[in-house]
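S.K.: One predicted model, sequence on top.
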Amino acid sequence: MRFSGTDDYVATEDLTVAVNAAVTLERPLLVKGEPGTGKTELARQVAGALGLPIIEWHIKSTTRAQQGLYEYDAVSRLRDSQLGDERVNDVANYIKRGKLWQAFEAEERVVLLIDEIDKADIEFPNDLLQELDRMEFFVYETGETIEARHRPIVIITSNNEKELPDAFLRRCFFHYIRFPEMEVMKRIVEVHHPGIKQALLTTALTQFYEIRDQQGLKKKPSTSEVLDWLKLLLAEDLSPEDLRRDGASALPKLHGALLKNEQDVALFERLAFMARGQR
């Protein structure tokens, strides 16, 4: 069971090594990187390539670790008891199974995605240590222990918004997805926009990387954003000459696909103003 990328996902050699190492070690794979570098999609592609189902747990700021195991709905049970509902005699009727429980009881091995773990409270990763390590947990309301039938392939993503606890990091295999270089980006674009003219692609990507390298940029455009931008350029049937900027405008064509806040737009407008002043 080895991952080597897919036709729809360009995986670098170090990324495929990381995925296969985590599978071999039976450790969660912790993937960090800028937003838009394909961390979430990696889990889906691993599942597809290995022919496994995927269970996705998308973390929010309000998500608690317990929700991944199960939740006990005591309020519904109290209401049903007042109404004389016979369901109250079995507490299991009020247990809602979480994503980890679903992964543990699956009939076959699955890929479990824990997406954007750094959005949750700082204690969230520590609260999952034992369950991810032992692949089991105890349900206090029913007195049963839930053990994983098949150890899932666990892929955890983080946008690096906050530090994760050392105890959690020790239990993971770590990989940082670096932002793609020009040649890798060309391969990624070819997957999404096959047959794009090389002259247009080179001109557009050169401009894109110049924007990313601009000092003072608040939010650098990501891979997903350059793919959207190229889609617009193709839809408008623009040529490499159409993309060339003069001193009057430092903003790229259709810049709304790349620059996502007014500060960055203002930065490029100031650059254009300064360029005109030097003429």
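M.R.: Arrived safely.
S.K.: contacts, neighbours, all on C-alpha from now
M.R.: Noted.
S.K.: how near is the most centrally placed residue in the chain to F104?
M.R.: The centroid of the chain falls nearest to T40 when counting by C-alpha atoms, centre = their mean (3.0 Å). With distances taken as C-alpha to C-alpha, to the nearest Å, T40 is found 21 Å from F104.
S.K.: take the one below as the second:
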Amino acid sequence: MKFSGTDSYVATDDLKVAVNAAVTLERPLLVKGEPGTGKTELARQVSAALGLPMIEWHIKSTTRAQQGLYEYDAVSRLRDSQLGDERVHDVANYIKPGKLWEAFAAPGKVVLLIDEIDKADIEFPNDLLQELDRMEFHVYETNETVKAVNRPIVIITSNNEKELPDAFLRRCFFHYIRFPDMDTMRQIVEVHHPGIKQALLTTALTQFYEIRDQQGLKKKPSTSEVLDWLKLLLAEDLEAEDLRRDSTQALPKLHGALLKNEQDVHLFERLAFMARRGR
């Protein structure tokens, strides 16, 4: 069972090695990187490439680890007991399986995505240590143990907003998705916009990387944003010549696809103003 990328996802050699190493070790793969670098999409592409079903658990700031195992609906049981419902005699009727339970109980191997784990409370990763390590957990209300029928391929993503506990990191295989260089970005663009004119692509990517390298930028544009920008350029039927700017035109055309806050827009406007004054 080897991952070698897909036609719709450009995976670098080191990323392929990381995925296959995690599968071989039967360890969760912890993937970090800038937002928009394809971390979540990686799990979907691994699922597609290996022909495995996928279960997605998207983490929010309010998500608790227990929700990934199961939730016991005591309120509904109390209400049903007041109404005389026969279902109250079996507590299992009020146990709702979580995403980990779904993955453990699946009849075959699955890919389990735990997306943006760093959004949750700092204790969230620690609360899943034993479950991810032993691939089992206990349901106290029914006194049963849920054990993985087939050990799932677990892919965990993080935007690096919080430091993760050392004990959790020890149980993972780690990979950091570096931001694509120009050549890799060309391959990615070709997947999403096949046949794009090379002159337009060269000019657009040159401007894109110049923006990313600008000192003082609050939010650097990501891979997903340059793909959106190119989609707009193609929709407007623009040529490479249409994108060319002089020093007094700091903002690129349709810059709203790349710059996502007013501070960064003002930064480039100030650069253009200073260039005009310096003439």
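M.R.: Happy to help now that I have it. Quantities reported herein were computed from a predicted structural model and do not represent experimental measurements.
S.K.: Give me the TM-score for these two chains.
M.R.: Once the chains are laid over each other, their TM-score by TM-score structural alignment, normalised by the length of structure 1 reads 1.00; 279 aligned residues with a C-alpha RMSD of 0.4 Å.
S.K.: hang on, the residue nearest to the centre of structure 1 in a helix?
M.R.: Yes - under DSSP: H, G, I helix; E, B strand; the rest coil, T40 of structure 1 sits within a helix.
S.K.: For it, list the residues it contacts.
M.R.: For T40 of structure 1, the contacting residues are L113, D115, T157, by C-alpha atoms under 8 Å, 6 or more residues apart in numbering.
S.K.: which of the residues you listed tops the neighbour count?
M.R.: In terms of neighbours by other C-alpha atoms under 10 Å, these top out with L113 at 27 neighbours.
S.K.: and it, that one's in a strand?
M.R.: Yes - looking at L113 of structure 1 with three-state DSSP, it is inside a strand.
S.K.: any idea how far T206 of structure 1 is from it?
M.R.: Remark: distance between L113 of structure 1 and T206 of structure 1 (C-alpha to C-alpha) = 34 Å.
S.K.: quick one on the thing from earlier: check the spacing between the residue nearest to the centre of structure 1 and V111 of structure 1 real quick.
M.R.: Distance, T40 of structure 1 to V111 of structure 1, by C-alpha to C-alpha: 12 Å.
S.K.: residue contacts, D80 of structure 1?
M.R.: Here D80 of structure 1 is in contact with E86, R87, V88 (C-alpha under 8 Å, 6+ apart).
S.K.: Apply 7 Å and report the result again.
M.R.: Neighbouring residues of D80 of structure 1 by C-alpha atoms under 7 Å, 6 or more residues apart in numbering: V88.
S.K.: Could you list the buried residues of stretch 38-54 of structure 1?
M.R.: Neighbour-count burial for stretch 38-54 of structure 1 flags 38-40, 42-49, 52-54 (criterion: 16 or more other C-alpha atoms under 10 Å).
S.K.: and R170 of structure 2, how many neighbours does it have?
M.R.: With other C-alpha under 10 Å as criterion, R170 of structure 2 counts 11.
S.K.: quick one: what's aligned to it in structure 1?
M.R.: Under the alignment (TM-score structural alignment), R170 of structure 2 pairs with R170 in structure 1.
S.K.: any idea how far L129 of structure 1 is from its match?
M.R.: As defined by C-alpha to C-alpha, R170 of structure 1 lies at a distance of 10 Å from L129 of structure 1.
S.K.: rewinding a little: need the contacts of T40 of structure 1 in CSV (columns: distance to K253 of structure 1).
M.R.: Converted to CSV, these look like this (distance: C-alpha to C-alpha, whole Å):
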residue, distance to K253 of structure 1
L113, 37
D115, 33
T157, 33
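S.K.: ok, of the residues you listed, which one's closest to N93 of structure 1?
M.R.: Nearest to N93 of structure 1 among the contacts of T40 of structure 1, counting by C-alpha to C-alpha, is L113 at 26.7 Å.
S.K.: Look up the closest residue to A18 of structure 1, ignoring the ones flanking it.
M.R.: Spatial nearest neighbour of A18 of structure 1, chain neighbours left out: H175 (6.4 Å); criterion: C-alpha to C-alpha, 6 or more residues apart in numbering.
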